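*Asks:* my questions are about this predicted structure, shown below with the sequence.
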Amino acid sequence: MKLKILAAAVMAAFGSLAHGFTPFVVKDIKVDGIQRTEAGTVFSYLPIKIGDTVTDESVAAAVKALYATGFFKDVRIEADGDTIVVSVDERPAIAQLAFSGNKEFDEAALRKGLKDAGISESRIFDRSTLERAEQELKRLYLTRSFYAVRIRTTVSPLERNRVAVNFEIEEGEAARIKEVRVIGAKVFSESRLLDLMSQTTTGWLSWFTKDDQYSKVKLLADQETIKSYYLNRGYLDFAFESTQVSITPDKKDVYITLAIKEGEQYKVSSVRLAGEMLVPEAELKALVQIKPGEIFSRQNLNDTSRKISDRLGNEGYAFANVNAAPEVDQAKREVALTFYIDPGRRAYVNRINIVGNSKTRDVVIRREFRQPESAWFDRTLVERSKERLTRTGYFEDVSIETVPVPNQTDLVDLNVEVKEKPTGNITLGAGYSQTEKFVLQVGISQDNVFGSGNSLAVQGSTGKVNRNISASFTNPYLTADGVSGGFDVYNRRVDPTSLDVVAKYKSEATGAGIRFGLPISEDQSVRLGLSFDHTRIETLPDSPPQYIRHVQEFGELSTTLLTNLTWADDRRDSVLYPTTGLYQRVSVDVAIPPAEMRYTRASYQWQRFFAMSDTFTLLLNADFSYGVAYGGNSYPFFKNYYGGGIGSVRGYGDNSLGPRVLNTTTGQYEAIGGTRRVLTGAELLFPFPGMKENSKTTRLSAFFDGGQVWDTDSTTTSSGPMRFSTGLALTWVSPLGPMKFSYGFPINKRDGDEVRRFQFQIGQVF
């Protein structure tokens, strides 16, 4: 006798069997209807096992359990004697996802978006899945302002109960912001407020920046930026009265209208500190960034709270809380501020826990830490540790979280999470400069060899003037206290015969050296080096007499034993894009016996960065270089300094400044460099128009350069006074490498000076 149980839909609706039957013990279970699903999968979800006694209730529960898996669109259970027969009708599985017509997003991005929504190949397919997929794709396109996007879906059945889903996408055109209005602005001009916004109307760089595409998230961020602008200037009652975003019927243009209420400007009437200060009150008052009589500023308010909290953190109070309580007098338009200080309990650092370093060894990270375990918590040391980890270049991101130890009131853990980035690099590329012309480059380097923190590099480049082959190795922690060590080997060829403005000769140098670095403080270091150099000089018939005399005195081959002492002080806030801070460097090279040539070269480089505003950075720089022979020797001409061009005095030809000699063959005066060089300059750096202030890869600058090269040789022409120039420059860190462009105007050029207004360099030349 067979007893058929109702289908799953009926079971779910009524919760009971239509027909009862006498309970029995299950001796066997069979599964029918499966094509892709393994029988074991059905058994794992089936609550009835062999040996169980089945009842109406247990059968109903089994049907519901199998149906709830989502694998089946119909489930039936039949009894055949003492055997349970489970019959299922499987839902199809997605065998493949295909896309057509997509241009704004590549296929990988679309697949990722669907996967995040729970839709991918090999998953169960049903109509709700299809609708969810279409909505997710539309959501992706709406984030890029494609409001007119249309998606047609085709489902094709395949063998083994599978389907292929094809999404045919008609993207249409992205909606552009046609107009942005700020209504109610009186104190500040509407144009000034619009400049604060990241979203704007279509400009000449919008094809690249996408700043004319509407985004709700970006609009909220823009509103917060405008609000902060007012609050930082004393307008405590500022508010947005309404925000309207409308789109035209053809879904091509977006109009944004912000209605604001500025209110009145408030001044600070008084500032006082309250609570448990623990450090001298005078010291905390010195940290207050907002004074009585000044215009109220929320930023200064927050900076004061942060500085006081950080100061207490330096004393071990890891969770010091500083709250500012304003008392507003609307009639007088004044605000009285009270900073309530709650230092909490002083804490020791229990453990420093490191995660995220799958390649870099723990010891490489720990040796950069200035906050030790089992010592008082010191926020300054923690921040210094984070800065040092970031400067290693091994990590894309570094975060340090201070966490209380459970059930301990005076202990904290520092959880360090690092996100490693690739530190190995294989270079095969080309660059171009007006001096070198085309430059081919090849190299392999690893800045974190086997996670040890050591660096190894082998590089080579060849151009029309220079050919360099080098290898170097550096261990930044040769000793536990931070003494670094390394070595270099190189082969360099110089052939300036193709340059019209530089005197003719050829040289090839091969050498090797060792170096050691000694840290003096967190910002200062000293480097000691010793190298051996073997140089071959080849003069030409039209080489200057000085060059020929030098070869006659020392021969074509010269050997040099060179010592180096370098002191560096780096206090910049960033190595790549500094806005504040000081950098200075002193370097001295001395050629010592038993070398044939004996000379000294010394240089001093100084840079100072000033943050003029959130947008503009002022750079002042100076570079002084000097070379002299000693012991009755003459100074080697191939160690001369040159000036002119990018990196020197822009607007003048590359290496064209300084002493010159007459080439009797060509009748032209050619630069031979000199033993003394001075370079100075001032540069105002700012973002490229249309790239917004937060873009660091592209920066414009207005520059003022000055410099000159001199020599003591009386047979050369006089260098004359320093040359000056001014102009504009563009720096772009492109995917192909750094690109530099400048357009300079010489200010006091003399007869014979080579003027080159437009200069550029593309690609990294090393």
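*Replies:* Thanks, I have the structure now. Fair warning: this is a prediction, and the values are worked out from it, not measured in the lab.

*Asks:* only C-alpha atoms from now on, for both contacts and neighbour counts.
*Replies:* Fine.

*Asks:* run through the helices of this structure in chain order.
*Replies:* 8-14, 39-45, 56-68, 107-116, 127-142, 190-196, 206-209, 216-231, 281-285, 298-313, 362-366, 379-391, 545-554 (DSSP state H).

*Asks:* in JSON lines: those helices, plus mean neighbour count and distance to Ala325.
*Replies:* Converted to JSON lines, the helices of the chain look like this (neighbours: other C-alpha atoms under 10 Å; distance: least, C-alpha to C-alpha, whole Å):
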{"stretch": "helix 8-14", "mean neighbour count": "14", "distance to Ala325": "60"}
{"stretch": "helix 39-45", "mean neighbour count": "13", "distance to Ala325": "60"}
{"stretch": "helix 56-68", "mean neighbour count": "19", "distance to Ala325": "56"}
{"stretch": "helix 107-116", "mean neighbour count": "15", "distance to Ala325": "44"}
{"stretch": "helix 127-142", "mean neighbour count": "16", "distance to Ala325": "42"}
{"stretch": "helix 190-196", "mean neighbour count": "14", "distance to Ala325": "29"}
{"stretch": "helix 206-209", "mean neighbour count": "13", "distance to Ala325": "41"}
{"stretch": "helix 216-231", "mean neighbour count": "16", "distance to Ala325": "16"}
{"stretch": "helix 281-285", "mean neighbour count": "13", "distance to Ala325": "16"}
{"stretch": "helix 298-313", "mean neighbour count": "20", "distance to Ala325": "10"}
{"stretch": "helix 362-366", "mean neighbour count": "16", "distance to Ala325": "40"}
{"stretch": "helix 379-391", "mean neighbour count": "18", "distance to Ala325": "25"}
{"stretch": "helix 545-554", "mean neighbour count": "15", "distance to Ala325": "76"}
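
*Asks:* and here is the other one:
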Amino acid sequence: MRRAILALASTLLASTGWAIEPFTVKDIRVEGLQRVEAGTIFATLPVHVGDTYTDETGASAIRALFDLGLFKDARIDVINDVLVVIVEERPTVADVDFVGAREFDKAALVKALREVGLADGRPFDKALADRAEQELKRQYVSRSLYNAQIVTTVTPIERNRVNLTFTVTEGEVAHIREVRIVGNKAFSEKTLLDLFDQDSGTMLSWYTKSNQYSRSKLNADLETLRSYYLARGYLEFNIDSTQIAISPDRQDLSITVNITEGEKFVVSGVKLEGNYFGRDDEFKTLVQIRPGEPYNAEEVNATVKAFTDYFGSFGYAFAQVQPVPEIDREKGRVSLTLKSEPSRRVSVRRVVISGNDRTRDEVIRREFRQFEASWYDGDKIKLSRDRIDRLGYFSDVDVQTQEVSGAPDQVDVVINVKEKPTGNLQLGAGYSTTDKVSLTFGITQENLFGSGNYLGLQATTSSYNQSISLTATDPYFTADGISRTLSVYHTTTRPYYSADGNYKLTNEGGSIRFGVPFNELNTVYFGLGLERYTFSPGTNGAYTLVDGSYVYTATPQAYLDYFQCSGTVPSVVCAKSSVIGVPATIGWSRDDRDSALVPSRGRLQSASVEVGVGSEMRYLKSQYSYQQYVPLSKQYTLAFNGQLGYATPYGDSTYPIFKNFYAGGLGSIRGFEQNSLGPTDSVTGAALGGTRKAIFNMELSTPFPGAGNDRSLRLYGFFDAGNVFSTRTASMTDAQWSAQNKLRSSAGIGISWISPLGPLRLAYALPITYQKLDEANGIAADRLQRIQFQIGTSF
């Protein structure tokens, strides 16, 4: 408006004879500046000293000054051929504050306002404040707070500055009252609504917030709906409209989705057109579209992606594959033609890394398998992206290909990462029926000083176990990617059960391990350690005060035999109070799961052999584990887990009993107390473990009722079977031998939750095959525990 008035005034002056006669500018002065540099004015003016000044020049100068956005008012006076530019600066924003804002952090709101141009140190005007209010309301609408009210207070302060205060009245969250789908015929409305993450509310909506409207979530639900139809033959499916109706009090809303299903089509055939470099047969093996089956857009997209990826492996980064449908509506059939245009082969000029403020470039580059000045290889770039993501240092990894200006046969590969905190400090206390009160302290840094190295200190103490360990890992100890892990530890173990006595076993030592990557998926580990086990027999065969009453306690005979203990209480003497071990290990692992925390497909395999060498502890202990995840659908995953173990002494030594395998509890066979299965001591009934182990687990995980498709909260059913076994002793009867070595099994349901403290699993198990008390044959009953929970376990 001001610019229009100035222009009109200039025109009127010229038309009424008040116009200034053109003259040569002798000088230019600026008045009224406080913070703006005079050079900014001189650089903006369209007239300079020595130029001819006219009314048109003056009008252009005024417009240019206002276009800067720095001045509330500006005018030009002429005094003896000298231009005097008089300006009044706009106030600048000194501080921005928020009152009553609870839904958002202040940093998030400040960032939102900065994007509309309002921030500390910037010029202020009323229009900017209005835009800021609208942006804040938009942010609150995105959280279903439609009643949010924003009041802006402008407080002038010294030096032509202002403080801005946004007073927010958030109001109540608007909830979805109803979601409707109109026009569906092939599938029921309930079936389609089950695909949506947003709903009208369940008993878990307080956690999932599924009944809080979000436009982005609704768009995702509509795409899920579209994909559902396109994957089942409805090639012409269309979402006609989406209607959002808000109640008068703005507390509830209803969503209506209008759709047209169209006809269902069956694929009649697939053919290839275009340039396939004479490799048509190779490309045909990548086709996932099945003639004779309903049209499936997921199969079409997967085929197109497989084609473009295969082109990319030859260096054709910009290959185009277009599926062209030919529809026969009378017969309800569709034939697909896959037309390809490989375009040009390109090489990678540079690999550019951005977003790593803390992590060193070399940590990322050493995981990248696509080299500069080499032909573009899509397979290597995908592998590189996955390797960087598996580092665990970044919350997001994005790899993009950018064309190089003026070089059509070259591209730059740009890696954008978003770092996340990699340090972890743990201070905790807990209570369980097994360990009683426990205290935990831990401090770890997975990316020490941005170097990619790991350093961790862990300490745990409870009524029965105390441990402290320090571990350091260098994943690139050599340039070839050989890792090195150093660890030192000290642990003390006491019996879990009062009848087991109060003996104590202490283990202290250290180890070094190297991991050698043989290829992208397989790693072999080699390690060597030094450890010492010290045994204290305690008050063997005595009455001890436990929980206010005296109970008879004893040390298991197997421990007394191994450490060659003899004598009576209190003069029990052990010929071997401590033993030294030198364990040498070799292991192998292969992991191609899609996620470490919530896997839905892939497998994890590992095997290891530990051999006691160069000491009095001479033994061999081998283990193998296998996990397989099979996706039955988007919601359901079937998982299998198997564990096998075998251990034996060699030479003339005795197998160290404390190296036994154990079973029972979470991570093993649920429904039985932790580590309680297998051979037991004939006197105390203490679980001794065994030298052989066989465990099988099967799980079917489903979405938790009311949680939608949230994979961090799942319900699962399971079946477990297995046991640990040992060699038969001379004192065992046939009945005792049979009872200890028969398989145990259980079934039940559980909940898995990726909680802020780590993966939590809660299980309720019903033992199926288990040992009951048999006093006649001297057989103790299994220790059952139907409800169990643990943080940080997988199976």
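*Replies:* Yep, that arrived. Bear in mind the structure is a predicted one, so any value in this text is a computation, not a measurement.

*Asks:* between the helices of the first structure, which gets nearest to Leu456 of the first structure?
*Replies:* helix 362-366 (16.0 Å; C-alpha to C-alpha).

*Asks:* mean per-residue distance, the closest one versus the second structure.
*Replies:* Its matched residues in the second structure lie on average 3.6 Å from helix 362-366 of the first structure after superposition (mean C-alpha distance after the TM-score superposition for the first structure).

*Asks:* other residues contacting that helix?
*Replies:* Helix 362-366 of the first structure is contacted from outside by 354, 389, 451-453, using C-alpha atoms under 8 Å, 6 or more residues apart in numbering.

*Asks:* could you list which of the residues you listed belong to strands?
*Replies:* Counting by DSSP state E, the part of the contacts of helix 362-366 of the first structure found in strands is Ile354.

*Asks:* filter the contacts of helix 362-366 of the first structure to the buried ones?
*Replies:* Among those, those scoring as buried are 389, 451-453 (criterion: 16 or more other C-alpha atoms under 10 Å).

*Asks:* which one among the residues you listed gets closest to Thr22 of the first structure?
*Replies:* Gly451 (70.4 Å).

*Asks:* what sits against the closest one?
*Replies:* 359-361, 364.

*Asks:* rerun at 10 Å
*Replies:* Gly451 of the first structure sits next to 357-364, 394, 423 when contact means C-alpha atoms under 10 Å, 6 or more residues apart in numbering.

*Asks:* tell me, how many neighbours does Asn166 of the first structure end up with?
*Replies:* 17 (other C-alpha atoms under 10 Å).

*Asks:* oh, I was asking about Glu262 of the first structure
*Replies:* Glu262 of the first structure is flanked by 20 other residues according to other C-alpha under 10 Å.

*Asks:* likewise the one 4 residues further on?
*Replies:* Residue crowding around Tyr266 of the first structure was assessed by other C-alpha under 10 Å; the count is 24.

*Asks:* which residues are in contact with the residue mapped onto it from the second structure?
*Replies:* Under the alignment (TM-score structural alignment), Tyr266 of the first structure maps onto Phe265 of the second structure. Contacts for Phe265 of the second structure were tallied using C-alpha under 10 Å, 6+ apart; they are 230, 232-236, 292-296, 327-329, 331-335.

*Asks:* who's in contact with the most centrally placed residue in the first structure?
*Replies:* Nearest residue to the geometric centre of the first structure (C-alpha atoms, centre = their mean): Glu396, 7.4 Å. By C-alpha under 10 Å, 6+ apart, the residues touching Glu396 of the first structure are 390, 418-422.
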